[in-house]
Every structure is written in structure tokens, then in C-alpha cells.
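Participant: got a predicted structure plus its sequence, pasted below:
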Amino acid sequence: MKSKITILFIAFISALSIAQTKVGTINSEYIIGIMPEAKIVMEKTQDYGSKLDSSFSIKAKEYEDKVADFRKNEAEYGELMKKTLIKEITIMEEELKKFQDNGNKLMQLRQNELMRPLYNLLNSTIEAIAKENKYTQILTTTGNQFAYIDEKFDITQLVMDKLGVKEPEIKE
């Protein structure tokens, strides 16, 4: 009985040692950065930002006009009028800050929304290449600290080829 368990245990350990993993790497941020679609996303994001900026500029101009008018006519105002105007200016300033904060958040949300299809396309392409080449894991090289990466397991070029993305020419 003990010999059967020992044989089964040895067979199990042998099977584990035979099962090998194949790990690849990819620079996904590089690929996203050179995709033609990424340039379109950046243009759309900048257009959206310009629209937000124009709205912000209008509100900022109203605030500046209100402050300038208050400073110009401050001597003519009574105490109650000064307090009321200072309160209005303070409220406008807070609204301006909120508008700016919301604008930044909206810009980030818009960019994420526009980039999502690119990341989905990249992920499905990585998955297809990993299955074709029998990789068990693909690690991204951006943001990770690797002591050593063998270049022959880097699938960045394979993904670029499958997506039809060309490496930009280096201008001297």
C-alpha cells in the first residue's frame, strides 16, 4: 500500500515538473501610443477640452468682471452691500473651482471612454497571439520592474503586426 502511494506521489510530482509555463512580455503602452486611432482619440479629447475651456472662460470672465466692478465701486457701497457682494463673489469663486475640478474629471472620463475600444482591441489581439503561440502568461513591461526579460518572448511586434500598426520612422 505504501509503495502504491509513493509511486502515485512520484508520478504526480513528475507530471507537475513536466507541465511548463511559457511567459511572454509586451509593451502595451507603446503599441497604444503609436496606433493611428490613439491620435484620433487625443484630437477628440482636445476638442472636448476646448469646449469645456470656452465655458470655463465665460464663467471666469464673469467672475473677474464682478471682482473688478466691486473694487472700482467699493467706496460707494455701504457695509450691507459690501457683505452681499463679497458673499456673491465668494460663491462665484467656489463655483469656478468646482467647474474646473468637474472639467478635469470629465476630460479624464471622456479620454477613458474613447480609449476603451483601443484597449479592448489590444487585449483581444494579445489573447489571440497568446493562444496561437501557447503562452500561459503575458506580462506588460511598462510600470513593472523586471530583473531580466528575454527578448525572444516579447510579443510586442507580433501584436503590432496583427493589428497592422507600423513602428514610427525615426527622423534624424
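Facilitator: Ah, there it is. Residues are numbered from 1 along each chain as shown.
Participant: contacts and neighbour counts: CA atoms only from here.
Facilitator: Fine.
Participant: measure Phe56 to Met115 for me?
Facilitator: From Phe56 across to Met115, the span is 25 Å (C-alpha to C-alpha, to the nearest Å).
Participant: ok, now Met1?
Facilitator: Met1 is 61 Å from Met115, by C-alpha to C-alpha.
Participant: would you mind measuring from Asp161 to Met115?
Facilitator: Asp161 sits at a distance of 20 Å from Met115 (criterion: C-alpha to C-alpha).
Participant: what is the biggest helix by length in the chain packed up against?
Facilitator: For the chain, the helix with the greatest residue count under DSSP state H is helix 79-132. Counting contacts by 3 or more C-alpha pairs under 8 Å, 6 or more residues apart in numbering; DSSP states H and E, helix 79-132 is packed against helix 28-34, helix 36-73, helix 156-163.
Participant: next up, a structure to set beside the first:
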Amino acid sequence: MKIFKLAFVAILLIAATATATAQKFGYVNSAEILAELPAMKAAESNLEGLQKQLQKKGQAMVQTFQTDYQALQAQAQEGTMSPKQQQEAAAKLQVREEEIGTFEQTMMADLQKKRAELLEPIYNEINQAIEDVAKENGYQFIFDQQVLLYGEESQDVSAMVKAKLGL
């Protein structure tokens, strides 16, 4: 009976070892793949254009604010404004300053939203290509090279993923 149990345990160990060695691992350099994709270059260009446009608008708002602030200071020093007029002008400038702050926050949120909108389909396309390569070549796991501490060159499937993406 003990021999039977030992034999059974030995068979289980052999089966587990065979299963573990049958697993196939690979890795990709996703940063390199992203850099080579024309869609990624177009998305980056689009985002850069939008960012410059929004920054230009923000800079114009700040420039106008600074000009008006300096004009208010000059008028106050010359004594051409009453204290009440100075308070009203200062209050208007404070409202504009808050508008500039709100614009900057909105600008950042808009850029993040646009980035997500442009990059999501690109990431989905890459993930689908990786999944297709894994299924076609029997890989159970494919890791990103950036988180990999060690990997044999022969397990780099980046070229297959690039081919799947038409690069």
C-alpha cells in the first residue's frame, strides 16, 4: 500500500514537472513597438499641436492680465482712480486670475482626456497583436521587457508582434 502511494506521488510530481516545463514564456519591448507605430507618431503630433494651441491661449490670457494689472498699478500711483474704483478694478482682476487658474486646470484635463482617446485604440491594437502571437505560437505568458529582470533573446517575440502590426 505504501509503495502504491509513493508511486502515485511520484507520478503526480512527474506530471506537474512536465506541465511546468511545457509552459512557454516570451517577452516584448512595448516601448520600441510604440515608437515605431505610425499611429503613435500621429497621436503624439496631434497632442503636441493641441498642447501648443492651449498654451498659446493661456499665455495670451496671462499677458493680458499682466498688462491690465500694470495699468491699474500705474493709475493707482498717479492718483487718477478713486479707492472705490481701485477696489472694483482689483476685484475684476482677481476674477480674471481665477479664470486663468480654471483654464489651466481645464487645459490639463482636456489634454489627458485627448491622450486617452488617442492612445486607447493604439494600445488595444498592440495588445491584440500580442495576444494573437501568443495564441499562434503557444505562449502561455508574454511579459513586457521593462519589467523583466532577465530574458533570453530567443524568447523576445517583439519581431513577431511588429510583423503582426505590419511594421
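Facilitator: Everything's here; your move. Predicted model only: the values in this text are computed from it and were never measured.
Participant: can you redo the helices and strands packed on helix 79-132 of the first structure as a markdown table with mean neighbour count and distance to Asp150 of the first structure?
Facilitator: Below are these laid out as a markdown table (neighbours: other C-alpha atoms under 10 Å; distance: least, C-alpha to C-alpha, whole Å):
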| stretch | mean neighbour count | distance to Asp150 of the first structure |
| --- | --- | --- |
| helix 28-34 | 16 | 17 |
| helix 36-73 | 14 | 28 |
| helix 156-163 | 17 | 13 |
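Participant: of those, which approaches Thr84 of the first structure most closely?
Facilitator: helix 36-73 (10.8 Å; C-alpha to C-alpha).
Participant: okay, the angle between the closest one and helix 79-132?
Facilitator: 170 degrees (axes from the mean of the first three to the mean of the last three C-alpha atoms, to 10 degrees).
Participant: what is helix 36-73 of the first structure packed up against?
Facilitator: Using 3+ C-alpha pairs under 8 Å, 6+ apart, helix 36-73 of the first structure sits against helix 79-132.
Participant: mean deviation, the helix it packs on versus the second structure?
Facilitator: When the second structure is overlaid, helix 79-132 of the first structure sits 1.6 Å from its aligned residues on average, using mean C-alpha distance after the TM-score superposition for the first structure.
Participant: which part of the second structure lines up with the next helix or strand after that helix?
Facilitator: Moving toward the C-terminus from helix 79-132 of the first structure, the next helix or strand (DSSP states H and E) is strand 137-140. Aligning strand 137-140 of the first structure against the second structure (TM-score structural alignment) gives residues 141-144.
Participant: all set now, cheers.
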